[in-house]
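Colleague: Need a 3D model of the sequence below.
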Amino acid sequence: MVLIPGGSFTIGSNHLNYPEERSAAHVHLDRFCIDQTEVANAQFAAFVAATGYVTVAERPLSKVQFPDLPDQQRLPGSLVFEMAKPGTKVVPELSWWHWQTGANWRHPFGEKSTIVGKENYPVVHIAYEDALAYAKWSGKSLPTEAQWEFAAQGGLNNAIYTWGNQYSAKKANTWQGIFPFFNTKADGYIDSAPVGSFPPNGYGLYDMSGNVWEWTSDWYAAGHASKVHQSNPKGPDQAQSFDRHKPHEPALHVIKGGSYLCALNYCSRFRPAARESEASDTGTTHIGFRLVKNLISKI
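Modeller: The predicted structure is shown next:
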């Protein structure tokens, strides 16, 4: 882990991209430690071996939650990304995601895929409760959004990216080309990369931009009004969690950092100020996590 000294900084941005980043607020954080990299497959495998834990993606869909689904459609699985087929010119929004039976952290793209030889890749298909279970076992916790963003800035308060203000395909694992039609792989990867494959930020942290999205403990609401001039803010209450773009979803958590699927023409959320909402019970091929160790009991 890396010690983050704490201090005051501006969370969010009033200048770029998406409305949910706005209401930039000055907040203060006590010092804390954070994982230098995203949790990797080998680390998660050690947790599973020690505890026998079964992830959400490895469990059948609940009959209570999905009473009308036949048993065949409640088989364990998760959401997998699929690039548009060659020659396709128009695709419906979010049609690049499909439910894949047998997809989970051991089999990222379905039951015929494997993580053998990818022990140092970030673990994916992790739902929120999976990340919490690992955190409890390891004696750590998920970062708040403020902790995550402060660490991602690497000491560069108000910089656009974790490394400065100029985009570079060599600085992070992102999508190069036109999403979702083609990826030039200018950064060397078509999907996730081994943790630590790209240069660290100013605090020595890897993959705070791109590679895979990372869970935070904060409930999601647009903007940062609830954090203004707060010390160690934890975000809104669950009852206040809402995303106008996902009105039928239950309360949502904040994920940060973007992923290898974020492109300049779509998403572009591989910036410290950027954020997205995600349902707690949802894992995908591009969501993982890292943890913090709080050094002050009041956080």
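Colleague: only C-alpha atoms for contact and neighbour calcs from this point on.
Modeller: Will do.
Colleague: Report the contact partners of the closest residue to Tyr18 other than its chain neighbours.
Modeller: Leaving aside its sequence neighbours, Tyr18 sits nearest to Ala274 (Cα to Cα, 6 or more residues apart in numbering; 7.8 Å). Contacts for Ala274 (Cα atoms under 8 Å, 6 or more residues apart in numbering) come out as Gly12, Tyr18, Glu21, Lys256, Gly257, Gly258.
Colleague: Sequence B follows; please return its structure for comparison with A:
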Amino acid sequence: MDRPEHRTGCCAPQRATGPAVPPLLSGHPRPAGPSAHTVPQAHIPAQTFRMGDAHGDGAPADGETPVHPVSLTAFDIDTTSVTNADWAKFAAATGYRTEAETFGFSAVFHLALAADPRDILGQPPQTPWWRGVRGADWRHPGGPRSSIEGLDEHPVVHISWNDAQAYCAWAGRALPTEAQWEAASRGGLDGRRYPWGDDLGAQEGERTGWRLNIWQGAFPAENTMDDGFLTTAPVRTYSPNAYGLWQTVGNVWEWCADAWAVDTYTRDLAAGTVHDPTGPAGPAPHAPRVMRGGSFLCHDSYCNRYRNAARTSNTPDSSMANAGFRTVSP
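Modeller: Predicted structure coming up:
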């Protein structure tokens, strides 16, 4: 695949306006204990795996190379993204308000809008398919005229990195490092593009014939929904990987703990075999954070980041209609 450019349109633009908010928000919830988090777990065994893009699929500006050995201690990870039902329990128990709610707006893809014209605050010129929408948040993923009724088992979206950290603080969990995320997504398949292998082709026996929720059709004007969905799919759609994880690629971007750097792997490789890496040390509070897995907006003609090795970033206070998270044991 030839991807000479760093194309970011499948993930939302950075939040450019709004009040200053500290990294974890003042008064973020106190821990509620391990029973607060009920997402089923997969155990990822201790291992050394080859991290990075072994196929030359990624753009240089994404920093997916060089491929390098990484050793990880065993850990447990959510088998699915955190759902609307999971987040609703957290919000009800704590009264927590997301940054999208605090700022009063978030990013919505133009074909998923459910808002009056007066609620459209603008669109970035580089990615005009995104809209800044007043009243878009986790309860209203398409804008103020939408709701999550009937979407309990869909991934929660419009969640910033800061919001995800607040959930983790309450639940006694953590965001995965990107090394943990990649090892878990690979499911023990060394060097493969996807959680099931190298072939994106249809899966015999799946309801739609697709293995993941990405864009079909001409991006960004038409989505034929051959995979069954315009936006998010329920978290247990398609098939899990060999470790039992569902939809690590496609559906929604997932926040990782690490700060972003294009040259992370170059510096790691210089150190030899890396043990439990945590990304660049000492990041500034507002430094961009890693996101993994791609989303329902990814399409090979524009953004092929629905791969195990793919990585991108956004600022920790940014939220969007195609990003959520899953957690790991601390």
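Colleague: Could I get the TM-score for this pair?
Modeller: Here the TM-score for the pair of chains, by TM-score structural alignment, normalised by the length of structure 1, is 0.85; 266 aligned residues with a Cα RMSD of 1.9 Å.
Colleague: before we move on, the earlier item: are any of the contacts of Ala274 of structure 1 buried, and which?
Modeller: Buried members of the contacts of Ala274 of structure 1, counted by 16 or more other Cα atoms under 10 Å: Gly12, Tyr18, Glu21, Lys256, Gly257, Gly258.
Colleague: those strands in structure 2, which residues are they?
Modeller: Using DSSP state E, the strands of structure 2 run over 41-44, 47-51, 68-72, 75-78, 105-109, 120-122, 130-134, 253-259, 274-275, 289-292, 311-314, 323-324.
Colleague: residues in structure 1 aligned with the third one?
Modeller: Read that as strand 68-72 of structure 2. When structure 1 is aligned by TM-score structural alignment, the counterpart of strand 68-72 of structure 2 is residues 25-29.
Colleague: what's the spacing between that stretch and its chain's center?
Modeller: 22 Å (Cα atoms, centre = their mean, to the nearest Å).
Colleague: on that earlier part again, inside helices: which ones of the contacts of Ala274 of structure 1?
Modeller: Residues of these located in helices (DSSP state H): none.
Colleague: Is it possible to get CSV of the residues you listed that adds distance to Phe198 of structure 1?
Modeller: Shown next, in CSV, are those (distance: Cα to Cα, whole Å):
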residue, distance to Phe198 of structure 1
Gly12, 24
Tyr18, 26
Glu21, 25
Lys256, 18
Gly257, 14
Gly258, 15
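Colleague: which one among these gets closest to Ile178 of structure 1?
Modeller: Gly258 (16.3 Å; Cα to Cα).
Colleague: Residue in structure 2 paired with that closest one?
Modeller: Aligned by TM-score structural alignment, Gly258 of structure 1 pairs with Gly294 of structure 2.
Colleague: got the contact list for that match?
Modeller: 10-11, 249-254, 304-307, 310.
Colleague: ok, now how distant is the nearest residue in space to Met1 of structure 1 that is not next to it in sequence from Val195 of structure 1?
Modeller: In space, Met1 of structure 1 comes closest to Asp35 once its chain neighbours are excluded; the distance is 4.3 Å by Cα to Cα, 6+ apart. Asp35 of structure 1 is 11 Å from Val195 of structure 1, where distance means Cα to Cα, to the nearest Å.
Colleague: With adjacent residues omitted, what lies nearest to the alignment partner in structure 2 of Pro200 of structure 1?
Modeller: Using TM-score structural alignment as the criterion, Pro200 of structure 1 maps onto Pro240 of structure 2. Leaving aside its sequence neighbours, Pro240 of structure 2 sits nearest to Trp246 (Cα to Cα, 6+ apart; 4.3 Å).
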